[in-house]
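K.L.:
Build the 3D model from these lines:
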Amino acid sequence: MAEFTFHHGGVSVPDLDAAIDWYDRVLGFALERRFYIEAARSHTAMVRKGPLRFEIFEVEGAAPLPDDRRHPPCDVKTHGNKHVAFRVADLDEFLAEMEQKGADIAFVVREAFGKGCFIRDCAGNLIEFVEETDDEA
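P.N.:
I've put the predicted structure just below:
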């Protein structure tokens, strides 16, 4: 089987500059580069934090994110890509930091199978953060 590694996740937003600022201020992603994708009519940015990247699209004439895509239990009821997830060492510490930064915390899970949370970026896109137990790593 061909080998591959993760490269980036992508989100569409109504305001590229606001999203670049949000991903930097809240999650520590720095602007790597900006470019325009003619075929999509998209002002685009790649932001990076270590090996992790997000591609952010501001597409001319794009529709806003539907309300049911903003809440994890509703979002999974529609086929398609859902979110990206990142590992955190301590969920409670992460949540405290996100609250301090004014992040929109959408959903918190603390179950026998694991714990994590979803936050919404400045456009309402869901991002998951998971605290793994020792037997998951």
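K.L.:
going forward, measure contacts and count neighbours with C-alpha atoms only.
P.N.:
Will do.
K.L.:
for this protein, what spans make up the strands?
P.N.:
9-12, 30-37, 42-49, 52-59, 84-88, 104-111, 114-120, 126-131 (DSSP state E).
K.L.:
Run the angle between the third one and strand 30-37 for me.
P.N.:
Relative orientation of strand 42-49 with respect to strand 30-37: 160 degrees, computed using axes from the mean of the first three to the mean of the last three Cα atoms, to 10 degrees.
K.L.:
Show me which residues of strand 42-49 are buried.
P.N.:
Across strand 42-49, burial judged by 16 or more other Cα atoms under 10 Å covers 42-48.
K.L.:
Return the closest of the residues you listed with respect to residue 79.
P.N.:
residue 42 (24.1 Å; Cα to Cα).
K.L.:
Now the second one, please; I'll put the structures next to each other:
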Amino acid sequence: MKTLKKSKRLLFILFITVSITVSGQQTNETNFKPLHLVISVANVKESADWYITNLDFEMSQSFNVPSKGLSASLLKKGDFEVMLMKSKDSQSLPVSRKNTFTDLNVEGVKRIAFEVENLDKFISGLTSKGVSVDVEPRLFEDKITNVNFRWAIIKDNNGNLIEFVEKTEDESDEIEHFLIGWGNAWSPKEKANQFSKESLKPYYVQSDSLVAFDFTDSSKTTVIKGAEKHHTFWEPFMQQFNFWTFTPNLESVTIHTLTDKTASISLYVDNYGILSNGKKIEAKAHATLVLIKEQNNWKIIHENIWGPVVE
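P.N.:
Next up is the predicted model:
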């Protein structure tokens, strides 16, 4: 009797493509969670080896139903399961289903998507293993609905499409966080006389491509080319103060252009300092910045600061 019940249970699992687990005594019929995905394959062992080798799934169990010509393996990754199933009458996936964009022309379930933290690194790792990439990492951006994410699609050993997504922070929020950090780097406060140029390096392109203009007064214009010259120029200037803050006015920020790799912005910054002789310096300046993204971090490649601004 136990064997009969077990066989019936396996048959039930094999003939559904999405399974759900309902936990506890339910008072809400829509309370469920994803359990597993069923994929029909040409060879269960070869497909299991592919998912284990490339996506770090683990073998959970394997079983056969000879009377139905079915064999299957259940793989696990965390709480998620993939059931790889072989039918004696199975047919190869149509060519149109093996391409991301032609597949969309056929109605029905398309693919599963997994979230990753670093899409470029993840896809690069799969590529090094010989995994076929159908869509290279790219940005999806809808400025109207403010939906942004990066995505890529690979193929398993049978041509099934698998999507990987990296959720991205809204670019304007990234700019704001960058400006806060930039301001902090220029605000040593009571440690101004110990200011180190090292604090600036995370916020500027570290090459001769950096160009900075600083209008310290109406009679003098400072133009600095190169990161090392820029940082070296400002270190002794900052060290003449006993106190210094440089505060970007986030309410004044205007983003003129913005892509996933470049940005141009303008804003006001508030300067306040106390020299070693006790003299106070307080002024508002206007800044125009051109940023580029290096290794997923914004960096200044062009800086233009002038002031004081009198409104």
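K.L.:
that older thread, just put the strands of the first structure in a markdown table and tack on distance to residue 78 of the first structure.
P.N.:
Below are the strands of the first structure laid out as a markdown table (distance: least, Cα to Cα, whole Å):
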| stretch | distance to residue 78 of the first structure |
| --- | --- |
| strand 9-12 | 17 |
| strand 30-37 | 27 |
| strand 42-49 | 25 |
| strand 52-59 | 22 |
| strand 84-88 | 16 |
| strand 104-111 | 18 |
| strand 114-120 | 17 |
| strand 126-131 | 14 |
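K.L.:
To residue 94 of the first structure, which of those strands lies closest?
P.N.:
strand 84-88 (7.2 Å).
K.L.:
The closest one: average distance to aligned residues in the second structure?
P.N.:
When the second structure is overlaid, strand 84-88 of the first structure sits 0.4 Å from its aligned residues on average, using mean Cα distance after the TM-score superposition for the first structure.
K.L.:
Report the aligned residue range of the second structure for that strand.
P.N.:
Here strand 84-88 of the first structure aligns to the second structure at residues 112-116, judged by TM-score structural alignment.
K.L.:
Residue 60 is in contact with residue 77 of the second structure, correct?
P.N.:
No: between residue 77 of the second structure and residue 60 there is no contact under Cα atoms under 8 Å: 9.6 Å.
K.L.:
Give the buried residues for the match of strand 84-88 of the first structure.
P.N.:
residue 116.
K.L.:
ditto for stretch 127-137 of the first structure
P.N.:
Applying 16+ other Cα under 10 Å to stretch 127-137 of the first structure flags 127-132 as buried.
K.L.:
Out of the strands of the first structure, which is closest to residue 21 of the first structure?
P.N.:
strand 30-37 (8.8 Å).
K.L.:
Touching that closest one from outside, list them.
P.N.:
Contacts to strand 30-37 of the first structure, defined as Cα atoms under 8 Å, 6 or more residues apart in numbering, come from residues 20, 23-24, 42-49.
K.L.:
quick check, distance from that strand to the centre of its chain.
P.N.:
Strand 30-37 of the first structure has its C-alpha centroid displaced from the chain centroid by 17 Å (Cα atoms, centre = their mean, to the nearest Å).
K.L.:
Noted, bye for now.
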